[in-house]
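Novice: predicted model and sequence follow; I will ask about them next.
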Amino acid sequence: MSKNGVKAKEVGGYRDRPWIPRFWDGITFWGWVKVMADHRFKIAPRRLGMAILITLIGLFNSFLALIQKLVYGRKIARTALVDDPIFIIGHWRSGTTLLHEMFILDPRFGFPDSYACFAPNHFLVSRWFLAPLVGLLMPKMRPIDNMPFDWNRPQEDEFALCNMGVPSPYLSLIFPNEPPRYDAYLTLENVPQRELERWKKAFLTFLKAVTIQSGKRIVLKSPPHTCRIKVLLEMFPRAKFVHIYRDPLAVYPSTINLWKRLSKDEALQVPHYQGLEERVLTTFCRMYEAFERARPLVPTGQLAEVSYEALVADPEREMERLYRELDLGDFETIRPRLREFIAERSNYKRNKFELDPAVQREIAHRWRFFFEKYGYPLPESHDLASAPTPSRTSSSRPA
């Protein structure tokens, strides 16, 4: 058992190599310099080579960004979205990627793929020559699980924002030993209006560029959007939201594993992981308190929910229900593709984790509101009679 009370039996992933591209290899020069300056260039000596390489690549990204602006700038500005997006929301490691993969089986929907999120500043002009070259260096699996990876697969749009130089909580991965500097951008609730408008403009610009590429209604997946529903509805009043949730005793260790692996691979510091457990516990509460505050703002018929366990047990039934509740059109369009997708993943192996009983008690104490709301059994070994339930989070079962 590790010091954080989590014992992992991992499958899939890849062994890190110096030549494997980093998430930040698509960022512009000034965006990269700003992140390093915000953290006072506290770079570990052994990561100095990575910092220099990304800086040089940033100059190349800035040049290509200028080319895309000259070629596509006016077209992007004039482009209208086909319809307001469909947002896949939920905490990290709750099944958002799986659900995203299922939705984009529908040929009526578009999505930001991994290359667009890797190179948001220039993917419209560079895909034809740069994606194949960089693809030769890319691993075939995601770093944290057995999910396959390639440029054409869907990706979190949050990484696109990072590479566009927009503040994001994900940028804290670069300097994991420093206090988080961009936490306000998780919920966007306390971001100054001027900076919020900049965030909205960058996000919309990216979605317009994706629309030029796909010409379809966009399905997006990014866990931070779970906290941003108020802002997203201001931008997209007809947006649809699909919330996926999972047993907290599975979410916690998998999230710890996620942040440890990404910090290890992507950081300019050698991570010591101090405070990681508390950060995961606190962020979960922040996310769902913000989600419950915004829930009443969502118009009827624009929010549907599904548990990870139900989705895995009967994907076809749950996806058909989601289509019906959100009025997404004829489900028969997707049914044959979904069955093929399910068959291809029949041998998928998930990471397995064991939790120390003391850690289970802490999770049950801090996240009791979630266990109760979504009907997950509390660990029997803990007396939770006095455990607090956040007042802003409903404890009723979902309909």
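Specialist: Received, thanks.
Novice: from now on I want contacts and neighbour counts done on CA atoms only, so please keep to that.
Specialist: Will do.
Novice: what does the helix or strand hosting V35 contact?
Specialist: Assessed by DSSP states H and E, V35 sits inside helix 29-38. Residues from elsewhere that reach helix 29-38 (C-alpha atoms under 8 Å, 6 or more residues apart in numbering): 42, 54-59, 61-62, 163-166, 171.
Novice: next one: it to chain centre, how far?
Specialist: Centre-to-centre, helix 29-38 and its host chain are 22 Å apart (C-alpha atoms, centre = their mean, to the nearest Å).
Novice: tell me where this structure has strands.
Specialist: 6-9, 86-89, 109-110, 217-221, 240-245, 303-307, 352-355 (DSSP state E).
Novice: let me know which of these is tucked in deepest.
Specialist: Of all the strands of the chain, strand 86-89 has the most neighbours on average by mean count of other C-alpha atoms under 10 Å, namely a mean of 26.
Novice: in the longest helix seen in the chain, which residues are buried?
Specialist: Ordering each helix of the chain by length in residues (DSSP state H) puts helix 48-78 first. Across helix 48-78, burial judged by 16 or more other C-alpha atoms under 10 Å covers 50-51, 54-55, 57-59, 61-62, 64-65, 67-69, 72, 76.
Novice: try this one side by side with the last:
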Amino acid sequence: MSGFPWHRIFHPLCGADPVTLLRLVARHGPPSVRGTPAYLVALATSLVRLPFTAADLALEALDPTAIAPPVFIVGYPRSGTTHLHNLLAASGAFATAPPVLAAMPWEARSLAPLAKPFIDPYLPSTRLIDKVAMGPEAPTEDEVGLANLGPGSYFHAVYFPRRFSQTYHEGLAGPTDEARRRAIHRYVAALGRRARERPLLLKNPAYTAQVDLLLDLFPGARIVHIHRDPRGVFASSRRALRRTMRELALQDVPVGEIDSAVLATYPPVMRALREQSAQLPPGRFAEVSFESLTTEPRRVLQQLWRQLDLPAPPGAMDRIDAHLRQVAEFRPEGARLEATDLGRLEAAWSKELALYGVPSAAGTG
């Protein structure tokens, strides 16, 4: 059943509330003729869910969720955050957000747990962008839920791409407002009850330039940053955005804006990350490279466990080894960058290439 493209009917925005859906149209314009049916399904779904939404709001007001300091994985999109997320989650040391609960943050206590067994069989078996295997319990990116809690998500650049460059940049590198703070707190609180004495393990590329905000909202949180050779980031971002918008965009896709948006957004995101993490003690912040993680996963992960004093239940590394065996045959897609692309990167990302570049990765994605 998961082979059918259900996302074209039941868009990820089916977990959004009516106000968010209407505000997105007011801000970005109406969906195209092709995107209108999926938008209307999402709007209808939001109205049907309203009693459960209200119930969750009441429950949270009466019995607020206590939030233990989470572990956050950050890194610019296509830097390897998912691979690191899956490896750490495989240890069994952390609580994570499965797809259905992540996509329904408004009803995390009420409807989402009831709906999950019915929705799980219809989930895709692999991600749209890169064929990475996923399942009903796969750790899911926070932005899936945050995009349904209000405006300000870089996912909205994919869903409503009429103003792609601006929305993408604002969602990843722009300043955060009070609405975004509330959305992040609500999302993490919605998952807090899954923790059961384990810290939440959450990942979101959109948090990369928001480390200060995370530590303000969740004192004691630990941050892991994963970086990748910028040439690989660029090639993979271009490919992933084109594929994702082909499937999920509710408006016509301005393909010509993708490269310039990525070129303009990467440097300020990485600069903000460096500035905000510079004074953090070793026990609160750690960095790994995607290249080292793929070639020496055991060494990198053991060092990460020591740096951040992560919980280590019995058999944690054995479970990680089992996951590594399961994904041993997977190979990331490569893509040779043209000389003109490499020239643009050298001009726009000279500092990032010096800091994060890997000589053997030159020209590949």
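Specialist: That came in fine, so what should we check first? Fair warning: this is a prediction, and the values are worked out from it, not measured in the lab.
Novice: so after superposing, what's the score?
Specialist: With the length set by TM-score structural alignment, normalised by the length of structure 2, the two chains reach a TM-score of 0.91; 360 aligned residues with a C-alpha RMSD of 2.4 Å.
Novice: circling back: just the buried residues of helix 48-78 of structure 1 now: which is nearest R228 of structure 1?
Specialist: I76 (24.2 Å; C-alpha to C-alpha).
Novice: residue contacts, the closest one?
Specialist: T205, K208, A209, I212.
Novice: ChimeraX command to pick out the buried ones of the residues you listed?
Specialist: Filtering the contacts of I76 of structure 1 down to the buried ones (16+ other C-alpha under 10 Å) takes a single ChimeraX command:
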select :205,208,209,212
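Novice: any idea how far A190 of structure 2 lies from S350 of structure 2?
Specialist: 41 Å (C-alpha to C-alpha, to the nearest Å).
Novice: also L213 of structure 2?
Specialist: The value you get for L213 of structure 2 to S350 of structure 2, if C-alpha to C-alpha is used, is 28 Å.
Novice: so what's the residue sitting nearest the centre point of structure 1 closest to, chain neighbours aside?
Specialist: The residue lying closest to the centre of structure 1 (C-alpha atoms, centre = their mean) is S222, at 3.4 Å. Among residues not flanking S222 of structure 1 along the chain, E156 sits closest, at 5.0 Å (C-alpha to C-alpha, 6 or more residues apart in numbering).
Novice: picking that back up, nearest to Q269 of structure 1, of the strands of structure 1?
Specialist: Going by C-alpha to C-alpha, the one of the strands of structure 1 nearest Q269 of structure 1 is strand 6-9, 23.1 Å.
Novice: read off where the closest one ends up in structure 2.
Specialist: Aligned using TM-score structural alignment, strand 6-9 of structure 1 spans no residues in structure 2.
Novice: thinking again about what came up before, including distance to A267 of structure 1, could the strands of structure 1 go into a markdown table?
Specialist: Below are those laid out as a markdown table (distance: least, C-alpha to C-alpha, whole Å):
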| stretch | distance to A267 of structure 1 |
| --- | --- |
| strand 6-9 | 22 |
| strand 86-89 | 26 |
| strand 109-110 | 31 |
| strand 217-221 | 23 |
| strand 240-245 | 29 |
| strand 303-307 | 33 |
| strand 352-355 | 24 |
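Novice: next, format the contacts of I76 of structure 1 as TSV and append distance to R286 of structure 1.
Specialist: Putting the contacts of I76 of structure 1 into TSV (distance: C-alpha to C-alpha, whole Å) gives the following:
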residue	distance to R286 of structure 1
T205	28
K208	30
A209	31
I212	35
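Novice: how long is stretch 64-81 of structure 2 end to end?
Specialist: End to end - C-alpha to C-alpha - stretch 64-81 of structure 2 spans 30 Å.
Novice: buried residues, it. List them.
Specialist: So, applying 16+ other C-alpha under 10 Å, buried residues of stretch 64-81 of structure 2: 65, 67-81.
Novice: go on, stretch 296-314 of structure 2?
Specialist: Neighbour counts using 16+ other C-alpha under 10 Å place P297, R298, V300, L301, L304, Q307, L308, L310 of stretch 296-314 of structure 2 among the buried residues.
Novice: then stretch 136-156 of structure 2?
Specialist: Applying 16+ other C-alpha under 10 Å to stretch 136-156 of structure 2 flags 136, 138-156 as buried.
Novice: rewinding a little: out of the buried residues of stretch 296-314 of structure 2, who's nearest R180 of structure 2?
Specialist: Closest to R180 of structure 2, out of all of the buried residues of stretch 296-314 of structure 2 and judged by C-alpha to C-alpha, is L308, at 26.9 Å.
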